[in-house]
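[1] Below are the sequence and a predicted model; questions follow.
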Amino acid sequence: MALSAVLVAFLLLPTLVLLARGITADFLPTLLSPVVTDALRVSVWTSGLSLLLTVLLGTPTAWLLSRRRFPGHALLETLLDLPITLPPVVAGVALLLTFGQSGVLGRPLELAGIRLAFSPAAVVLALLFTSAPYYIRTARAGFSAYDPDIEAAARVDGAGGAGVFWRVTLPLTLPFLLEGVVLAWARSLGEFGATILFAGSLQGQTRTIPLAIYSALESDLRPALVLSAIMVAFAFGLLLLVRVLTAQRRGG
């Protein structure tokens, strides 16, 4: 019991200290400062766009992996899960070698007038690369959690492919998909290593919340404390939402 109390105190104390230092009388003025508002704006729109791409591209990918078996299926699943275990810095190096100015695809893209590295688009790609596997993994579990015969029965009753998906598949897998969305969004908001290597840290353009915290630590501590407190509160909310979705899924 005493050992458990020590661990709980160790895990909770830094967070409580951070909140106490971050939520002070200077909280609102600092929150409205350009350093903080720019970081919030960049993080919201880049993570939102990344999340949209994740859902649009990841949903059919997860469905394919759960419904079809083909040569190399296990290898493809492993490769898609690989970014989850890769250090973020390694992910950034991989993106640079692929889409950077001298990268495999970067040079042809630059000849076409498209420059990705160290641009807002690079932030979106970095977030997509590091967060999409979380959604695909969860969505894949959702599509595999129910009997495909349910879809077959709906087709026998005359439902088309789109109708089966919207009226049968989506309602059955929705808790899984929502959980995957929350996990992917949480991962993208906390992304640091891949972003700073592939997109840089330009205020108002590529400097997300984690990059702004790191930058503020070298100059003015107040924005770092405020942004950190916001991230703690947001992370707590997302974790609570995941628990609710998981409970609903298990209850269903």
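    All right, it came through fine.
[2] contacts, neighbours, all on C-alpha from now
    Fine.
[3] Quick check: Thr46 vs Val36, distance?
    16 Å (Cα to Cα, to the nearest Å).
[4] no, scratch that, I was asking about Pro223
    Taking Cα to Cα as the measure, Pro223 falls 6 Å from Val36.
[5] Likewise for Glu77?
    Glu77 sits 38 Å away from Val36, going by Cα to Cα.
[6] So between these two, which is more surrounded?
    Relative neighbour count places Val36 above the other of Glu77 and Val36, with 23 against 16, counting by other Cα atoms under 10 Å.
[7] Enumerate every residue touching the more buried one.
    For Val36, the contacting residues are Thr30, Ile209, Ala212, Pro223, Leu227, by Cα atoms under 8 Å, 6 or more residues apart in numbering.
[8] Past the helix or strand where it lies, which element shows up next along the chain?
    Per DSSP states H and E, Val36 falls inside helix 34-67. Towards the C-terminus, the helix or strand next in line after helix 34-67, according to DSSP H and E, is helix 73-85.
[9] Show me which parts of the next helix or strand along the chain from that following helix are buried, residue by residue.
    Proceeding C-terminally, helix 73-85 gives way to helix 88-99 as the next helix or strand, assigned by DSSP H and E. Residues of helix 88-99 classed as buried: Pro88, Val89, Ala91, Gly92, Val93, Ala94, Leu95, Leu96, Leu97, Thr98, Phe99 (neighbour count, 16 or more other Cα atoms under 10 Å).
[10] put this beside the first:
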Amino acid sequence: MDLFPLWISLKTASVATIIVFLLGVFLAWTFSRRNFLGKTVVEALFLLPMVLPPTVVGFGLLYLFGRNAFLGNILSEFFGIQIVFTWYAVVLAAIVVSFPLMFQSAKAAFQQYDSNLERVAYTMGASRIRVFWTISLPLAWPGLLAGLVLTFARALGEFGATLMVAGFVPGVTETIPLAIYFAVESGDMATAGIWVTIISMVGFVALLWLNWWNKRSMQRFHK
């Protein structure tokens, strides 16, 4: 049995999770601490992929990064990068559909503790970077970790947007969800069942570990 779908899925989910975590934490911290004109509109745009059908998200990415699209032409002509029907498209789809989970989780995490702790540190001369690393990040870490795990699980299971913008190219864009779909289409129920079992176990283990870690953290907190 070809294990390429497992490798490409884990690789894609890992890369997408790292990018989404860094971007989501930065934006969530910024949005939870500052107010500006149009803030609610921008937040709604960030969360839009969460409520749209994945095929709609994929169509939007295809419209933006297709070979004849504006961004697609710029990347192709000036950087020699083609997005559509490549592994980059798989990562892009995973980033877009999983970003709302990380952003929402991170924003809630930064809002759950008393922000006066940060203001006190500022009055004592601490820089924003130092306050973030020594106060904000440690206090928000449980919520950030939950968002991290959910982001990985969502990126791992992405299907609709990936199929639209990356297509099904064996050995290139063949993630586990795509392998399941096309195995069923070809009548290979045994292979589809194996992939369903594998991806279900990976997701279950990730969520089980998160629950264990949260329970252990609460026990330490009450001691």
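    Structure received. Small disclaimer: the values here were computed from a predicted structure and weren't measured.
[11] So for Pro223 and Val36 of the first structure, which residues contact both of them?
    Shared contacts of Pro223 of the first structure and Val36, defined by Cα under 8 Å, 6+ apart, comprise Thr30, Ala212.
[12] Where do the helices of the first structure begin and end?
    If you assign secondary structure with DSSP state H, the helices in the first structure sit at 2-22, 27-31, 34-67, 73-85, 88-99, 106-111, 120-144, 149-156, 161-164, 170-189, 193-198, 209-216, 221-251.
[13] Distance of the residue sitting nearest the centre point of the second structure relative to Met124 of the second structure?
    The centre of the second structure sits closest to Ser98, judged by Cα atoms, centre = their mean, with a distance of 3.2 Å. Taken as Cα to Cα, the spacing of Ser98 of the second structure relative to Met124 of the second structure amounts to 38 Å.
[14] go on, Trp7 of the second structure?
    Distance, Trp7 of the second structure to Met124 of the second structure, by Cα to Cα: 49 Å.
[15] out of the two, which sits in the busier spot?
    A direct count of neighbours by other Cα under 10 Å for Trp7 of the second structure and Met124 places Trp7 higher, at 14 against 9.
[16] and the gap between that one and Ile176 of the second structure?
    When distance is defined by Cα to Cα, Trp7 of the second structure is 9 Å away from Ile176 of the second structure.
[17] again with Leu163 of the second structure
    Leu163 of the second structure sits 12 Å away from Ile176 of the second structure, taking Cα to Cα as the criterion.
[18] Over to Leu150 of the second structure?
    Taking Cα to Cα, one finds Leu150 of the second structure at 17 Å from Ile176 of the second structure.
[19] So for the two, which residue has more residues nearby?
    Ranked by neighbour count (other Cα under 10 Å), Leu150 of the second structure and Ile176 place Ile176 first, with 26 against 21.
[20] and the alignment partner in the first structure of Ala106 of the second structure, how far is that from Leu19 of the first structure?
    Using TM-score structural alignment, the equivalent of Ala106 of the second structure in the first structure is Ala139. With distances defined as Cα to Cα, the gap from Ala139 of the first structure to Leu19 of the first structure amounts to 34 Å.
[21] Compare the two and say which one has the larger neighbour count.
    Counting neighbours by other Cα under 10 Å for Ala139 of the first structure and for Leu19 shows that Ala139 has the greater number, 30 against 18.
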